[in-house]
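> Sequence plus predicted model, see below.
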Amino acid sequence: MAVVQFMVSLDLSVVNVGLPEIRTSLGFSEVGLTWVIHAYALTFGGLLLLGGKIADLFGHKRLMMLGLPVFGLASLVGGFATEPGHLVAARAVQGVGAAALAPAALALLTATFPSGKERVKAFGVWSAMNAAGGAFGVLIGGLLTEYAGWEWVMFVNVPMAAVALALAWRVAPDGPSTRRGRPDVLGAVLATAGMSLLVFGVVRTDQHPWTSSQTLTTLTVAVLLLGAFVYVEKTTSRDPLIRLGLFTNRSVAGANAFILFLGGGMASAFYFVSLYLQRVLGTGPAKSGLEFLPFAIGVIIGSVLAIKFGLKVAPRNILIVGGVLTAAGFAWFGMISADGSFTGDILGPSIIASIGIGLCLAPAVSLATAGVEPHESGAASGLLNSTRQIGAALGLAALGTAANERTGDRVTLEALNDGYALAMTIGAVIVLGAVLIALAVLPRTAAPEAVAEPDARGAVPGRD
């Protein structure tokens, strides 16, 4: 399950470094090239809620075993693409596979380790692989692009999917079928359409500003569809896609809000630091990837610390410390200079921010699935993944707009640097917002090893 999450997370960043070569090789236009990223984000973010519900209805392991071949084959086809449409289509199918994989794997992890020390350790391993996938994606993408060709940023997923598929056979089979009412087809359509349009509207803000009629219309329709989805979920006599009562659980609501803000900050870190290294400092793709290695190591260190302290300290307190460290690292990134260097401007904040991120992820995921009944674990997992994806899309689009506004029409290194520095500073403020949410919303729960087993209705004492 950790391999699955590493692969899904890796694919969010591994393509980025290879985009210039992809454009030259396949003849993408400047606008068309963005759809190599957007196609994956659109289907992944739009289908996560539906993927979580399908996992609950038909079995978490079964859906994971189906999603892995889809993801692997789409990666293989994408590597053999000979024109832009082929690669964009392959990326979209990758997103479909990821939307099936991510909630199913997380639900299996939740069910396999329901409480206690083993849960803390399991989520620590999972969170390390999750965040390291994003950081190593830049490293792997840079090395593959420079020394093997852009095709390998797609091919690299094939052996990982094969390994994950082989390992998945060892996972214990799904338990008895979850209760199945009549499926909420209308809710599924509204949620998928609303989420897809929301992601679509946000990711296109690089072409159409936030105040443009195209963006405003798209986001308005998305909000209306999601509002209709909430109404349907509240009134339907069928089995809802997401039971709105989940949000009355402070752990679930608070952890999702925390991840929404943290996701926005994390996306901006990978994106703007990569641009700073390549466009301001003039670092090549392979070396830029190598310079993300301290970030990946820091995430692993933070995850190990989360396991160690998670046995003694309440998850809420670990989130607060991790969030403060992350915000401090991002604020330090905001001090980059046009005549700077990797050791002077990037290394220090990379270590601080990455340790903070490593501390945050496992407790947040554990809280987001705490007190959730087994037949809703897939829906809760899909909700969390969807929240993070939306946070990343919103954060990156908003900070990208801020950076572009600061840079303006200037084409100097100083202008680019000013834009990236502003974006990272705003990212620090966003992460501080996550810390405030942890302080205000999350319950002051006991340390995980002291938490009781779920009761008959699936609630954990002290977490509702």
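Sure, I can see it. Numbering: from 1, shown residues only.
> make it CA atoms for all contacts and neighbour counts henceforth
Will do.
> just how off-centre is stretch 229-236 within its chain?
Distance of stretch 229-236 from the chain centroid (CA atoms, centre = their mean, to the nearest Å) equals 27 Å.
> which parts of that stretch are buried?
Buried residues in stretch 229-236, counted by 16 or more other CA atoms under 10 Å: F229, V230, V232, E233.
> nearest residue to the last one other than its sequence neighbours?
It refers to E233. Counting by CA to CA, 6 or more residues apart in numbering, P240 is the residue found nearest to E233 once chain neighbours are left out, at 5.5 Å.
> Could you check how far V96 is from A368?
Counting by CA to CA, to the nearest Å, the gap from V96 to A368 is 23 Å.
> Neighbours of A306, how many?
31 (other CA atoms under 10 Å).
> helix or strand for the closest residue to S337 other than its chain neighbours, which one?
Closest residue to S337 apart from its sequence neighbours, by CA to CA, 6+ apart: N417 at 6.3 Å. For N417, the host element (DSSP states H and E) is helix 413-440.
> Please look at the residue nearest to S337 and M335 and confirm they touch.
No. Assessed by CA atoms under 8 Å, N417 is found out of contact with M335, at 9.6 Å.
> quick one: contacts for F28?
Residues in contact with F28 (CA atoms under 8 Å, 6 or more residues apart in numbering) are I22, P84.
> any idea how far the nearest residue to T283 once chain neighbours are set aside lies from I37?
In space, and not counting its chain neighbours, T283 is closest to L277: 5.5 Å by CA to CA, 6+ apart. L277 is 20 Å from I37, where distance means CA to CA.
> cool, and L383?
For L383 relative to I37 (CA to CA), the value is 21 Å.
> more neighbours, the two?
Neighbours were tallied for L383 and for I37 using other CA under 10 Å; the higher tally belongs to L383 (24 against 20).
> adding another structure so you can compare the two:
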Amino acid sequence: MNKRAILAIILASYVMIVLDTSVVLTGLPKIHLEMGFSDSGLAWVQSAYTLTFGGFLLLAARAGDVVGRRRMLVAGLALFTLASLAIGAAQTPAMLVLARAVQGLGAAILAPSTLALLQTTFAEGAERTHAVSLYSATAGIAASVGLVLGGVLAEWMSWRVGFLVNLPIGVAMIWAARRYIPESPRSSGQFDVIGALTSTIGMSALVYALIRSASAGWGDLLTQAALAAGLLLLVTFVANERSAAQPIMPLRLFADRQRASAYAARVLFLGAMIGFFFFTTQYLQTVLNYSPSLTGVGFLPMTLMNFAVALQVPRLTRRFGNARLLAFGLLVCLIGMAWLSRVSVHSAYLTAVALPMVLIGAGQGMTLSPLTAAGIAGVPAQDAGAASGVVNVAHQLGNSLGLAVLVALHATGAHQLSGAALLAHRVTTALTASSIFLILALLLMVRLQRAPVVVS
């Protein structure tokens, strides 16, 4: 078994997923103008992707255990690549959102296989810690590179090119996977279709209600109906998982307080980070009047610090342990986010944006790898796919639900303001809420530090 080749395929495949989560962000103002999205509707360019991504992750993770992880990896790569082509060719908002949803489905098939293959290929201990650190560092770096790349392409070529570059990468990874990755043993079983449908539709309805509330208000009947339907379906999902013979989300994974805290903290952390990316991008372009390419470059203080710190995570983990490193990383990120949330229409980039970004980048670099390790700690081999699915679900749930909450909150107040002043106020509101997310995640990490590891 060529472990280096397998790791390279896993990392390259994961880069595609993360890159397309962030490459769109610096191109959002261009997409807004070119495609004719409304202010609140623009969030669906991101949420359509993250919703189907998070909604079908658990079912796809289970499918990898049943039909083979290499087969699912190849299928996910193929669907993701074709959807990228459709996004690049989209001519209407509806076509773009639909193609992003299909791309999210491809990512849902692809992502659990990458993490499960990493788990089963590398032995628990130093070898897996190194591989997980590279996996998490790749995620942070790809997200940051996507911001720069998206801005450069949006200004100098077209935002569409950021998606079309997936075509040669996807084809190459399909070939490499078939050549270097051995197929995993199949296990007998059945698919929890009811669980997949109730979780996906329930989360979609909940996110729709939150985003719609930003424009229609909470008194709107459709907003209320979507909220009620979403909550009812999610309650049904949990009840189904308790009684299903082979649930897509085994509730026993949450019996370990360490893993349960890590999942919840991941949701909160990613909710805060998507708010940082989504709203800071618009602040730089609309308030500070940066071009898309300069906006991408404006994120370099975070990108470079993230990269530098993420490379030190294995050494820091050995010295301080997962829980302490997590708590400190979240604290650093919180300080940076709270600082950045004070921006105004008169703020200077260096002191109000760049310096807080340094702290946010350092905090992110220290946080993602320990969060991933905590989410799969002590999981038996038969639950590897399900555990990796829950880690990725928490990641995408944080993105989609977090963004929906922040979009709903950022529209409140300051009705007397307009133009750049209004946007600056809304960015401040959203990033203040992101800071609160990080406070809650930090409190969970205090609980995690006290929790014993329990092997399921």
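Noted; the coordinates are in hand. Remember, it's a predicted structure, so these values are computed and weren't measured experimentally.
> sorry, back to before: could you measure from the counterpart of the residue nearest to E233 of the first structure in the second structure over to G219 of the second structure?
Counting by TM-score structural alignment, P240 of the first structure lines up with P247 in the second structure. Counting by CA to CA, the gap from P247 of the second structure to G219 of the second structure is 36 Å.
> of those two, who's got more company?
Taking other CA under 10 Å, P247 of the second structure and G219 do not tie; P247 has more neighbours (24 against 9).
> thinking the more buried one is in contact with G195, fair?
Yes. P247 of the second structure lies in contact with G195 (CA under 8 Å); the separation is 7.2 Å.
> what sits in contact with each of the two?
By CA under 8 Å, 6+ apart, the residues touching both P247 of the second structure and G195 are N240, E241.
> What segments of the stretch 51-200 of the first structure are helices?
60-79, 84-112, 116-147, 152-155, 157-168, 185-203 (DSSP state H, counting those that start in this stretch).
> Rebuild those as CSV, extending it with mean neighbour count and distance to I426 of the first structure.
Below are these laid out as CSV (neighbours: other CA atoms under 10 Å; distance: least, CA to CA, whole Å):
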stretch, mean neighbour count, distance to I426 of the first structure
helix 60-79, 22, 34
helix 84-112, 25, 29
helix 116-147, 24, 21
helix 152-155, 24, 31
helix 157-168, 18, 33
helix 185-203, 22, 18
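> so which of those helices gets nearest A253 of the first structure?
Nearest of those to A253 of the first structure, taken as CA to CA: helix 84-112 at 17.1 Å.
> Would you mind getting the average deviation of the closest one from the second structure?
Compared with the second structure after the fit, helix 84-112 of the first structure shows a mean deviation of 1.6 Å (mean CA distance after the TM-score superposition for the first structure).
> I141 of the second structure contacts M305, doesn't it?
No. In this structure I141 of the second structure lies outside contact range of M305 using CA under 8 Å: 9.8 Å.
> circling back to that earlier point, for the helix holding N417 of the first structure, buried residues please.
413, 415-435, 437-439.
> Check the offset of it from the chain's centre.
The answer for helix 413-440 of the first structure is 18 Å, by CA atoms, centre = their mean.
> what's the mean distance for it versus the second structure?
Mean for helix 413-440 of the first structure is 1.8 Å (mean CA distance after the TM-score superposition for the first structure).
> Could you list every helix and strand in contact with that helix?
Under the contact definition 3 or more CA pairs under 8 Å, 6 or more residues apart in numbering; DSSP states H and E, helix 413-440 of the first structure sits against helix 250-275, helix 315-333, helix 377-407.
> and the angle for the last one with helix 185-203?
If I follow you right, that is helix 377-407 of the first structure. Angle, helix 377-407 of the first structure to helix 185-203, by axes from the mean of the first three to the mean of the last three CA atoms, to 10 degrees: 20 degrees.
> Buried residues, helix 377-407 of the first structure. List them.
Quick answer for helix 377-407 of the first structure (16+ other CA under 10 Å): 377-404, 406-407.
> related to what we said a few turns ago, how about the match of P240 of the first structure, what does it touch?
P247 of the second structure sits in contact with F191, D192, G195, N240, E241, where contact means CA under 8 Å, 6+ apart.
> Nearest residue to the fourth one in space, please, no chain neighbours.
When you say that, I think you mean N240 of the second structure. G195 (6.4 Å).
> To which residue of the second structure is A327 of the first structure aligned?
By TM-score structural alignment, A327 of the first structure lines up with L334.
> Isn't that match up against I360?
Yes. L334 of the second structure sits in contact with I360 when judged by CA under 8 Å, with a separation of 7.5 Å.
> which of the two has more neighbours?
Ranked by neighbour count (other CA under 10 Å), L334 of the second structure and I360 place I360 first, with 31 against 26.
> list the contacts for that one?
M302, V332, C333, L334, I335, G336, M337.
> same deal with T34 of the first structure?
Here T34 of the first structure is in contact with no residue (CA under 8 Å, 6+ apart).
> same check, this time on the one 4 residues further on
Taking CA under 8 Å, 6+ apart as the criterion, H38 of the first structure is in contact with F200, V203.
> give me that answer again for 10 Å
G32, F44, V88, R91, A92, G95, V199, F200, V202, V203, R204, A393 (CA atoms under 10 Å, 6 or more residues apart in numbering).
> Then R463 of the first structure?
249-252, 367, 370-371, 442-446, 451.
> wait, the residue nearest to N240 of the second structure sits on A60?
No. G195 of the second structure lies out of contact with A60 (CA atoms under 10 Å); the separation is 11.9 Å.
> any residues in contact with both of those two?
Shared contacts of G195 of the second structure and A60 (CA under 10 Å, 6+ apart): I248.
> Pull the number of nearby residues for H346 of the second structure.
By other CA under 10 Å, neighbour count at H346 of the second structure equals 11.
> Quick check: the aligned residue for it in the first structure?
Match for H346 of the second structure (TM-score structural alignment): D339.
> Residue in the first structure paired with V407 of the second structure?
With TM-score structural alignment as the criterion, V407 of the second structure matches G400.
> Same question for L304 of the second structure.
Checking TM-score structural alignment: L304 of the second structure goes with I297.
> okay, the angle between the helix or strand where that match lies and helix 116-147?
Per DSSP H and E: I297 of the first structure is located in helix 293-310. Following the same axes, to 10 degrees, one obtains 180 degrees for the angle between helix 293-310 of the first structure and helix 116-147.
> post-alignment, helix 293-310 of the first structure versus the second structure, mean distance?
With mean CA distance after the TM-score superposition for the first structure, helix 293-310 of the first structure averages 1.6 Å from its match.
> Tell me what angle that helix forms with helix 315-333.
Using the same axes, to 10 degrees: helix 293-310 of the first structure against helix 315-333 is 160 degrees.
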